[in-house]
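Colleague: What follows is a protein structure lacking sequence information:
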């Protein structure tokens, strides 16, 4: 029996019918439509459907939030609409027709980093745990760490660096692989290119600053010398090198006869890409990346850091709506590479918590409204665990004022974060569990900021809701 058949029929009509659907797929919680004419979608009627938690448009896709039952809903919708399933990659390709150049660039960056995020989160948690056991002086009157007290924990600390180093020092390998995967070229060549950027033959990027210029190893070609410098944890050099490889491979594949393509294309593409990476693109990318992180770091730590923190914290949630928040991943990773941590990511986690707390306020205000709670409760929980879309689009933007209350709470919490120089080891879970990725020295300050991000939006939402007469109805 089709559980969602009637609602699927209604949704089909409200999005403008089958002829208005260029492509459709689903993810964990949402239906993703690419509509031929987005203006034909009747958003008001769609959001009135029982199982619809909200809608939004992002990256050229009209997305309908269903929740955990989205796969079952999608099956019924496909049957009713008579539409074959479309992969998410195909939907993204179709959606590009509805995007401008800037949106395509941002979307491209997001697609590069999305497959890497799970590993980066794991790496951040591992670094956080290692800092707790090897950097917090909790024993013998605050003079020793757990690692200094126990050989077992010393061994654990040493062993876990195997994973931490693989995630962060070897990050260019993942970036080069992800770029080639996204662009449809040979992924193994991308992996090899990434490995040449972090090879043990090179001077480790982290040692460059403490090594005299005369002591840096070089490739000596007689007429010229090139420094043998690694690009561990460097973002922009890896991206530039990877796209160079992609377009070289496409070029050689186009001009090379099929009979010798298997030999010429990979050889010429990889050799020239590695040369370009180490001779030109790497040094340029390093300077560009360092300049970007230096500007952001100056904003976070300089005389106007209070203004920077307040503005960033206040505006981060609107960035999520536009999709521009994906840009922060690259900046965070560059900050970690250059400064050993990021002060940007804690503010992002606080923004997520603040939006969840605004929903918590709506849970309290609408505590006797069973229909509203079906949306409110899961949205709040997912937001506190780092997934903000159900909260932002399903609840807060629906009423508007909770969204603004969350922004205010986030702005105040971010101000506390930058005033206390709160720093994270790495990108982590973007909600309450994010405290595990904070450097031990700053866990208390992050805890205080997190308390503000919970209390302020909750209280403001409850007050405004009552003034608007939004009770349990």
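Modeller: That came in fine, so what should we check first? Since this is a predicted model, take the numbers as computed values, not measurements.
Colleague: only C-alpha atoms for contact and neighbour calcs from this point on.
Modeller: Noted.
Colleague: What are the buried residues along the helix or strand harbouring residue 418?
Modeller: For residue 418, the enclosing helix or strand under DSSP states H and E is helix 401-419. Residues of helix 401-419 classed as buried by neighbour count (16 or more other C-alpha atoms under 10 Å): 401-418.
Colleague: A further structure is provided below for comparison with the first:
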């Protein structure tokens, strides 16, 4: 973390043989080293006299260099990142269950697998146990993660989350089908002077997020004002009970309304008359979102869409953007495969992007040289437009890049495979074209290699 990023001599740093690239993200100036990073780190600390710091200290220092939006995005990332592995597992389970019970096979006389086999029917039934736990009880994970991020009592976060999805509450999925009179008569806490609805928040993201934050801030407040000798008794009680009351009276209903409004707006874009335009814009802009850190907000939107619509058409476009940027950097690797320094950066970045992690590709190659980045954005825009046009929907968040097809609902796997092909071919062709035509090659040093590349290309293909 630098006190002033402008004092860093980027060109001099990137001229060091061990350095593969540099970028600034979330308030941190980061240097890409590669597999030799332990050796480089030891040499750097020995020469500079600067000792390493803990991960928490680095994050704290980086926050001083962030603006408000970056701070919010960083907080969301730190809250949702620990939950993503569970969401990936849940998505794979839902996708597999859709194949078992939702697809009618001609080889089985038009029956589903569960209708034809008791064994697979049992497997399907069993898999609903973790599937239900992951999605319907998602608020428990969110409130726990909020407490973990805020440095407060994680067990209180878990208890609060359980209180949002308790069987004592009317299940969120049953609210729409339950008459208002029935809710008023049977699903309320009656305090004599007023009543509070006993409604659960299964799979709801924003209510859980707001409830978890209220619990953490209350605990932080009470720990500052209650003497330590009695804090063990009063702090948990005065934090949990008010947070629970706020969750069921104010924050929960407000969060529910915000969540439904957000998903309605996104769904309108994904299903409206100009959905192709929405897909093209989102596909083009997702990579810039990654650069700025704004992509972390899509986790909350995706999980809200899954809760409200039973799937998300947003996430497939994220996977396609990963593939497109990976394809662009692969084309760059092919053009520079005889340059050992460039190959050491671009080939691992390609593999990483194809597996859903695009930061090495973006910061190590594509953004640095511009034209691969533009090619990737263009291919992603076209693939996103086609994805939305064909209504491609994912059962859940999954592994990005090429493995993303595993999370796609079975009926949309074939059209998604077609969009994947577009996300592979178009960025590659455009990267070659932009380089040969000299378009978007604004980085000094790279443009000077254009004639050399053309001559090499002609020598190889004549």
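Modeller: Here it is on my side, so go on. Quick caveat, the model's predicted, so the values are computed rather than measured.
Colleague: Give me the TM-score for these two chains.
Modeller: TM-score of the superposed chains, computed with TM-score structural alignment, normalised by the length of structure 2, equals 0.92; 440 aligned residues with a C-alpha RMSD of 1.5 Å.
Colleague: returning to that earlier point: matching residues in structure 2 for the very next helix or strand once past the helix holding residue 418 of structure 1?
Modeller: Downstream of helix 401-419 of structure 1, the next assigned helix or strand under DSSP H and E is helix 443-467. The alignment of helix 443-467 of structure 1 onto structure 2 (TM-score structural alignment) spans residues 413-437.
Colleague: list the buried ones in that stretch?
Modeller: 413, 415-416, 419-420, 422-428, 430-432, 434-436.
Colleague: cool, and stretch 257-268 of structure 2?
Modeller: 259-260, 262-264, 266-267.
Colleague: what does stretch 236-251 of structure 2 give?
Modeller: For stretch 236-251 of structure 2, using 16+ other C-alpha under 10 Å, the buried residues are 236, 239-240, 243-244, 246-248, 251.
Colleague: in the stretch 151-300 of structure 1, which spans are helices?
Modeller: Using DSSP state H, counting those that start in this stretch, the helices of the stretch 151-300 of structure 1 run over 151-168, 171-183, 187-197, 236-255, 258-276, 282-301.
Colleague: Can you say which of those helices is packed in most?
Modeller: helix 171-183 (a mean of 23; mean count of other C-alpha atoms under 10 Å).
Colleague: residues in contact with that helix?
Modeller: 111-113, 115-116, 186-195, 197-198, 231-235, 238-239, 241-243, 246 (C-alpha atoms under 8 Å, 6 or more residues apart in numbering).
Colleague: counterpart of residue 298 of structure 2 in structure 1?
Modeller: By TM-score structural alignment, residue 298 of structure 2 lines up with residue 328.
Colleague: picking that back up, counting contacts, what elements does the helix holding residue 418 of structure 1 pack onto?
Modeller: helix 305-322, helix 344-365, helix 443-467 (3 or more C-alpha pairs under 8 Å, 6 or more residues apart in numbering; DSSP states H and E).
Colleague: Please determine how far residue 189 of structure 2 is located from residue 170 of structure 2.
Modeller: Applying C-alpha to C-alpha, to the nearest Å, the value for residue 189 of structure 2 to residue 170 of structure 2 is 12 Å.
Colleague: sorry, that was for residue 192 of structure 2
Modeller: For residue 192 of structure 2 relative to residue 170 of structure 2 (C-alpha to C-alpha), the value is 21 Å.
Colleague: what do you get for residue 29 of structure 2?
Modeller: Applying C-alpha to C-alpha to residue 29 of structure 2 and residue 170 of structure 2 gives a distance of 49 Å.
Colleague: So which of the two has more stuff around it?
Modeller: Higher neighbour count among residue 29 of structure 2 and residue 170: residue 170, with 21 against 15, using other C-alpha atoms under 10 Å.
Colleague: That one pairs with which position in structure 1?
Modeller: That one, residue 170 of structure 2, aligns with residue 203 by TM-score structural alignment.
Colleague: The nearest residue to its match once chain neighbours are set aside - how many residues pack around it?
Modeller: Leaving out its chain neighbours, the residue that sits closest to residue 203 of structure 1 by C-alpha to C-alpha, 6 or more residues apart in numbering is residue 229, at 4.9 Å. Residue 229 of structure 1 has 23 neighbours, counted by other C-alpha under 10 Å.
Colleague: need the contact list for whatever residue of structure 2 lines up with residue 229 of structure 1.
Modeller: In structure 2, residue 229 of structure 1 lines up with residue 199, judged by TM-score structural alignment. By C-alpha under 8 Å, 6+ apart, residue 199 of structure 2 lies in contact with 169-172, 175, 187, 248.
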